[in-house]
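Novice: sequence and predicted structure, then a few things I'm wondering about:
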Amino acid sequence: MNSMLIPLTRYAQFDGRASRKEFWMFYLFVMLVTVVGYIGMGIGAAMGSDVLTMLFGAIVILFILATLVPFIAVSVRRLHDTDKSGWFMLLGMIPFAGIVLLVFYVLPGTPGDNRFGPAAPAV
């Protein structure tokens, strides 16, 4: 659980490197909370409760907004771990080019030091 929350403590740190575990555990955390929120919205909609649906919708929106900067920061640090510039994040704006980002996120980091600093600490 600790490795899921590390990017929240380094929420605006765009320099350095992030290990695969740090990135993917944070991604899992964000997806789990978002899915639980959507399930709550679905339950509220199935019950016909507009209040419950809107409450869970607001929670999901606030959570996504609160984790947006930490997610961008850990993504940039993950790219740094593979010795790529953080500007590669802009590939996500091109249709189907996000697959290239996925490949970079899955690749192992460069062993030892690279131009972005020492190897990512084992989490």
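Specialist: Perfect, I can see it now. Because the structure is a prediction, the values reported are computed rather than measured. Numbers count the residues shown, from 1 in each chain.
Novice: hey, let's count contacts and neighbours off CA atoms from now on
Specialist: Fine.
Novice: wait, M4 sits on R20?
Specialist: No: counting by C-alpha atoms under 8 Å, R20 is not a contact partner of M4; they are 11.6 Å apart.
Novice: looking at those two, which is more packed in?
Specialist: Higher neighbour count among M4 and R20: R20, with 21 against 18, using other C-alpha atoms under 10 Å.
Novice: point to the residue nearest the middle of the chain.
Specialist: Among the residues of the chain, F71 comes closest to the average C-alpha position under C-alpha atoms, centre = their mean, at 3.7 Å.
Novice: helix or strand next in line after the host helix or strand of F26, which one?
Specialist: Secondary structure assigned from DSSP states H and E places F26 in helix 20-47. Following helix 20-47 in sequence order, the next helix or strand is helix 50-81 (DSSP H and E).
Novice: next up, a second structure to put side by side with the first:
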Amino acid sequence: MIHYFVNPYLNVFKFKGRASEKEFWYFYFMNFTIALILMFTKQFHGIEDVKDYYRIFYFIPLVSLGFRRIQDTGYCGFLFFIPLVNIFLAALPGDPKPNKYGMPRTL
């Protein structure tokens, strides 16, 4: 499960290719959980804006992974920038066959 968290950081500038549903949603919810924990514990660690720094840290890997996730469904990765459309397309199952963005991704 940790590879779902680490792989997007290793492939941070890889916007071509495909990403599985599992990879996208694990990364998204793990980072969401970490941001919530940082937000609720800011009184203990003393850094007021630590959750904002963390959001900056995971924004580019999330966009890169989002591009690859949308491409896995067979659509253009730029649709990731459209609110609500990106969530809908990210929730669609990936194309089980090779598409114009590459072979299906399995971890």
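Specialist: Thanks, I have it. What you see is a predicted model, and the numbers here were worked out from it, not measured in a lab.
Novice: related to what we said a few turns ago, now which residue in the second structure aligns to the residue nearest to the centre of the first structure?
Specialist: Taking TM-score structural alignment, F71 of the first structure has L62 as its aligned residue in the second structure.
Novice: distance check, its match against F88 of the second structure.
Specialist: Using C-alpha to C-alpha, to the nearest Å, L62 of the second structure is found at 16 Å from F88 of the second structure.
Novice: G109 of the first structure corresponds to which position in the second structure?
Specialist: When the second structure is aligned by TM-score structural alignment, G109 of the first structure is paired with G94.
Novice: what residues does the nearest residue to its match once chain neighbours are set aside make contact with?
Specialist: Closest residue to G94 of the second structure apart from its sequence neighbours, by C-alpha to C-alpha, 6 or more residues apart in numbering: T73 at 4.5 Å. By C-alpha atoms under 8 Å, 6 or more residues apart in numbering, the contact list for T73 of the second structure reads 89-90, 92-95.
Novice: which ones among those map onto helices?
Specialist: For these, the ones inside helices are 89-90, with DSSP state H as the criterion.
Novice: from L8 of the first structure, how far out is L55 of the first structure?
Specialist: Going from L55 of the first structure to L8 of the first structure by C-alpha to C-alpha gives 24 Å.
Novice: ok, the nearest residue to V63 of the second structure once chain neighbours are set aside - contacts?
Specialist: Spatial nearest neighbour of V63 of the second structure, excluding adjacent residues (C-alpha to C-alpha, 6+ apart): F80 at 7.6 Å. Contacts for F80 of the second structure were tallied using C-alpha under 8 Å, 6+ apart; they are 63, 66-67, 70, 86.
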